[in-house]
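Undergrad: Structure of the sequence below:
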Amino acid sequence: MINRRKVQRGFYHRTCQTYKNNLNYFVRSKFFSLSTKNVFISAAIFFSNSAFSLSLSEAVERSFEKDPEFLSEKQSYTAAKELEVISGAALLPNISLQSNFTKIENSLNVSTETQNYGVTLNQSIYNKTLLLNDKQNKLLVDEAEFNFLKARETLIIKITSSYFDVLVAQNNLKTIRAEKKAVAEQLEFAKRNFEVGTSTITDQQEAQARFDLIRASEIKTENDLAITRTNLEKHLLRPLPKSLMGINSQIKLQELKFNSPLEWMKLARKNNFNVKAARIRKKIAEVLVDKQRSSRIPTLSASISSGHNTTDAISNSTSESHTISLNLTAPIYLGGSISSKTRQAIANLTRAQQLLELTLLNVDRKAGESYRSVVAGLSQVEALEAAENSSKVALESNKLGYEVGVRINIDVLNAQRQLFSTQRDLATARYDVLRSQFQLLESVGELSLTEVQKISRIISKSN
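TA: The predicted structure follows:
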């Protein structure tokens, strides 16, 4: 006898299979008939996004091309370099051509046409103010150059600091999640022990409370990471990859050039770009004093001209003229303005001297602080690396003690917290050392893309 249920089941399976085959054919015919070009484009986009990365040195190089503040300072330097040409032109001969045509008709219908053309050469023979202008403009170019170099260092500090902020936030989130996973495992362990009667409800409640606290910390850390990423993206004017490559193991930095803060201060006083710019501003102030005093000195200039004149009237006439002249100008009385402007320039010179002294003091302080921060940071990293190893041993001991009943759950939770807290502090300390090293190089005028590339390679090798 035929089993009706089996026949129905077979018919149902055949119907489903037919529907499935038709559906597959429809999908292939409608969707997979896309052009090969479109498929390759989609694949290229996918793989390019997945392979996208951004190293520390790449971030700095990108900022050199896109940062508006830095590009503005760069254009200021470009504009300042034209001052040398402008001031130099005032010392060279000036040659001009003049030409005019005049036609006059009177009431007697008599017209007169006059044509004139000539060439004039003017040359300053002695003008101390022009010489001092040339000197001042050359100093202004030097000042603009030092300001530009300082702006480049400032940009490097800004980008590397923002980059390290992202790495610290990344590491904090990674550590928080690792701690969350470890506490979750401990919570499950406490639940099982409570169910079999080998632990109290207190162990479970303590683990649950710790787990809830970590979840709250995770939310805050995720927000911190989002903020730091947005800040770096704003500086670079581009999106960041999903994750930046940070330090994942011990790193070895190049030994410092000097082992004394006084040596670093001495180097900073010599090479710091703020100090160099302040010295230039003092020299400019000295030139301005000389300029005001030179206003009393006579000036001498020469002028050579040659002209041709043609008049077409009742009688045609043509004439030529050639002139050589020396012009001496000597100020006698200008209402006391020269003395007043001289006193003003002297006051500005005194101010420039005081600002130079202030800049030197600030540079001394920054160089000394940065050196001490590097030294202390290296010692802190070494201590935290030892603390991390000790914390791992302590955690394993507490876990073993909990399993055999000589430790309670809170001991394990505290040991976990100590380990993960130490790991967070260690990562932060490593990045703080790099920050301090960059700040130290900035204080002595030696921070460059080359130094950033060295640190970038060190970070890459730690992975």
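Undergrad: use CA for all of it now, contacts and neighbours both
TA: OK.
Undergrad: All the helices of the chain, residue numbers only.
TA: 4-30, 36-51, 56-66, 68-80, 82-89, 128-196, 201-236, 261-271, 273-294, 337-404, 409-443, 449-461 (DSSP state H).
Undergrad: right, so of the ones you listed, which gets closest to Thr112?
TA: When the helices of the chain are ranked by proximity to Thr112, the top entry is helix 82-89, at 40.6 Å, counting by Cα to Cα.
Undergrad: what's the angle from the closest one to helix 128-196?
TA: 180 degrees (axes from the mean of the first three to the mean of the last three Cα atoms, to 10 degrees).
Undergrad: Pick out the residue closest to the middle of this protein.
TA: Of all residues in the chain, the one closest to the mean position by Cα atoms, centre = their mean is Leu155, 2.4 Å from it.
Undergrad: any idea how far that residue is from Leu447?
TA: The spacing between Leu155 and Leu447, counted by Cα to Cα, to the nearest Å, is 11 Å.
Undergrad: cool, and Arg351?
TA: To Leu447, Arg351 is 29 Å away according to Cα to Cα.
Undergrad: for Phe164, same thing?
TA: According to Cα to Cα, Phe164 stands 17 Å off from Leu447.
Undergrad: One more: Ile346?
TA: 35 Å.
Undergrad: Those two: who's more crowded?
TA: Neighbour count, other Cα atoms under 10 Å: between Ile346 and Leu447, Leu447 has more, with 22 against 18.
Undergrad: Also this sequence, please, to line up against the first:
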Amino acid sequence: MLLAGPQAARGESLLDLYHAALAHDARWRSAVAGHQAGIEKLPQGYAALLPSVDLTGSSIHYDTDVQYSGTTSLTGGERSYATREYGVNINFPLYRKQNFAVYRQSVAQTSLADAQLAAAKADVMLRVTQGYFDLLLAQANVDLSEAEVAAYAAELDQANNRFAAGAAAITDVHEAKARLGLARAREIAAQSDLTIKRQAVRRLTGSVVGEIPGINPGFVPQPPEPNDVAQWVEMTVRQNAQVNAQREALGVAEWEVERARGAHHPTLDLIAGYTVSKSNSSVYTNAISDDQVARYGVQLQLPLFRGGGLGSKVQEASANKEKAREDLEDVRQESELQAHQAYLAAIGGISQIQALGEALVSAQSALESSRLGLRAGFRTQVDVLNAEQQLFNIKRELVRTRHDYLLNMLKLKATAGTLREEDLAGLSALLVYAREAPAGESLPRP
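TA: Alright, predicted model coming up:
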């Protein structure tokens, strides 16, 4: 489990949205339908090893006009008659190497369908996680923008009061107005971004998401467990959903080669049949016939020449197998890179969060010092506004870094194929509404 702890007080949790996406997301539903189609390959492949039984029947009416020349005892003229025939035919494959390859390929295709479904499930889990964190960050940016507007509005009031008292120049008022205008512009942009992020989550989950809890500002980030990038890479190669799916695709391609080669081999079938035919006349006589024919035996077929098509299919299948092999190598290397990136981003995020936390304390002290200096007369209004701006810049960067850290921790587990629903549920331990946030607490190691 990635995270543990008490649940958030209320609101849409990441796990709730994930379950909603499983019911709503079209890409996931498409994958489920594709999986259902894929697993049908197994009974189809097994059927190639079993006998086939066909029931046949026909009823045909004939109108003839026969004329004879020379000496004959037969009488010509027009004649109409009908024949009816029905029977059953059985074909049992005794040796068909191609059919055996078809069956083994169907087993591989079923495994491929399972792997593709697992990859699709990992994909929807990661897309929901990304959308949720994008929404968290957008919501946090709105909160910061509103606080920034309020802070600059207070600075403008103070500048107006100082100007009215003759303690400040009009330039201080203009500077405060400019900063307030920029803050309001950022607030509008943040509100628009929040609306877009909500729509993105709604498209994915079908849920209209309102306020969601933000990251507890007092949480203490912990390194991944195990804290060894080599182990994460090894898990990725062994368990990554995309790698597993491509590995199964290679197996399907290998059996396609065997299937194509099997077409060069002879086939041996056991055949049997029973036919009943009736006719009320014939072209030669008015006699009624009633025939019953039973037949059985073996049939051998050896392909000698098919215009080069069989050899071409072998070459095609071999080329596709090599393509699948290279695709597997490409996916494996890409997954290893993603594991490295997520691990290093998570580790780097810990140091960044610590450094930004220290910078935040310093920026708050600098702002207080600038305000005291303004009242004492050795600091200007611009100094205060610059300190205010620096403080909010650090707050924004700290919020973004916290979100990136948690997202990279989840991405690391997703890349390694170990991300589970329990990890999404455990994320609630780090989320609180702003007015419910405690002063600070150390949370469990991810």
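Undergrad: care to give me the TM-score?
TA: The TM-score (TM-score structural alignment, normalised by the length of the second structure) is 0.84; 412 aligned residues with a Cα RMSD of 2.7 Å.
Undergrad: Contacts only, for the aligned partner of Ala169 of the first structure in the second structure.
TA: When the second structure is aligned by TM-score structural alignment, Ala169 of the first structure is paired with Ala138. Counting by Cα atoms under 8 Å, 6 or more residues apart in numbering, Ala138 of the second structure touches Ala190, Gln191, Asp193, Leu194, Lys197.
Undergrad: again with Tyr103 of the second structure
TA: Leu42, Gln44, Gly45, Tyr46, Ala48, Leu49.
Undergrad: Can you find the partner of it in the first structure?
TA: Counting by TM-score structural alignment, the partner of Tyr103 of the second structure is Asp134.
Undergrad: among the contacts of Tyr103 of the second structure, which recur in the first structure?
TA: Compared against the first structure with both residues aligned by TM-score structural alignment, their matches' Cα atoms under 8 Å, the contacts of Tyr103 of the second structure retain Leu42, Gly45, Tyr46.
Undergrad: Next, format these as a markdown table and append neighbour count and distance to Gly77 of the second structure.
TA: Compiled in a markdown table, these are given as follows (neighbours: other Cα atoms under 10 Å; distance: Cα to Cα, whole Å):
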| residue | neighbour count | distance to Gly77 of the second structure |
| --- | --- | --- |
| Leu42 | 19 | 59 |
| Gly45 | 20 | 55 |
| Tyr46 | 16 | 55 |
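Undergrad: Among the helices of the first structure, which comes closest to Gly118 of the first structure?
TA: The closest of the helices of the first structure to Gly118 of the first structure is helix 82-89. By Cα to Cα, the value is 22.3 Å.
Undergrad: which outside residues touch that closest one?
TA: Leu130, Asn133, Asp134, Asn137, Lys138, Leu140, Val141.
Undergrad: Now do the second one against Pro239 of the first structure, distance only.
TA: In this case it means Asn133 of the first structure. In terms of Cα to Cα, Asn133 of the first structure sits 48 Å off from Pro239 of the first structure.
Undergrad: Just want to know which of those two has more residues nearby.
TA: For Asn133 of the first structure versus Pro239, neighbours defined as other Cα under 10 Å are more numerous around Asn133 (20 against 11).
Undergrad: and the gap between the residue lying closest to the more buried one once chain neighbours are set aside and Leu130 of the first structure?
TA: If you skip the residues right next to it in sequence, Asn133 of the first structure has Ser87 as its closest partner in space, 6.4 Å away by Cα to Cα, 6 or more residues apart in numbering. Applying Cα to Cα, the value for Ser87 of the first structure to Leu130 of the first structure is 8 Å.
Undergrad: just Ala330 of the first structure next, same as before
TA: According to Cα to Cα, Ala330 of the first structure and Leu130 of the first structure sit 15 Å apart.
Undergrad: Likewise for Arg28 of the first structure?
TA: 83 Å.
Undergrad: If you count surrounding residues, which of these two has more?
TA: Neighbours per residue (other Cα under 10 Å) separate Arg28 of the first structure from Leu130, with Leu130 holding more: 17 against 12.
Undergrad: Can you give me every residue that contacts that one?
TA: By Cα under 8 Å, 6+ apart, the contact set of Leu130 of the first structure is Ser87, Ala90, Leu91.
Undergrad: wait, which of the residues you listed is closest to Asn24 of the first structure?
TA: Of all the contacts of Leu130 of the first structure, Ser87 has the smallest distance to Asn24 of the first structure: 80.6 Å, by Cα to Cα.
Undergrad: Map that closest one onto the second structure.
TA: Residue pairing (TM-score structural alignment): Ser87 of the first structure is matched to Gly45 of the second structure.
Undergrad: And for Gln250 of the first structure?
TA: Gln250 of the first structure maps onto Gly218 of the second structure when the alignment is built from TM-score structural alignment.
Undergrad: How much space separates its match from Glu146 of the second structure?
TA: Between Gly218 of the second structure and Glu146 of the second structure the computed distance is 21 Å (Cα to Cα).
Undergrad: again, but for Leu337 of the second structure
TA: For Leu337 of the second structure, the distance to Glu146 of the second structure (Cα to Cα) stands at 39 Å.
Undergrad: hang on, isn't Ala241 of the second structure packed against Asp114?
TA: No: Ala241 of the second structure lies out of contact with Asp114 (Cα atoms under 8 Å); the separation is 10.2 Å.
Undergrad: what about these two, which has more around it?
TA: Each of Ala241 of the second structure and Asp114 has its neighbours counted (other Cα under 10 Å); Ala241 has more, 26 against 21.
Undergrad: any idea how far the more buried one lies from Gln130 of the second structure?
TA: Taking Cα to Cα as the measure, Ala241 of the second structure falls 18 Å from Gln130 of the second structure.
Undergrad: again with Lys413 of the second structure
TA: Going from Lys413 of the second structure to Gln130 of the second structure by Cα to Cα gives 14 Å.
Undergrad: Mind checking which of those two has more residues around it?
TA: More neighbours surround Lys413 than the other of Lys413 of the second structure and Gln130, with 22 against 17 (other Cα under 10 Å).
Undergrad: and that one, what pairs with it in the first structure?
TA: In the first structure, Lys413 of the second structure lines up with Leu441, judged by TM-score structural alignment.
Undergrad: which residue packs closest to its match, ignoring adjacent ones?
TA: In space, Leu441 of the first structure is closest to Leu447, 4.9 Å off (Cα to Cα, 6+ apart).
Undergrad: show me the contacts for the one you found.
TA: Each residue near Leu447 of the first structure by Cα under 8 Å, 6+ apart is listed here: Glu153, Ile156, Phe438, Leu441.
Undergrad: List buried members of these by neighbour count.
TA: Glu153, Ile156, Phe438, Leu441 (16 or more other Cα atoms under 10 Å).
Undergrad: Wait, the first one touches Ser448, no?
TA: Translated: Glu153 of the first structure. Yes: Glu153 of the first structure lies in contact with Ser448 (Cα under 8 Å); the separation is 6.9 Å.
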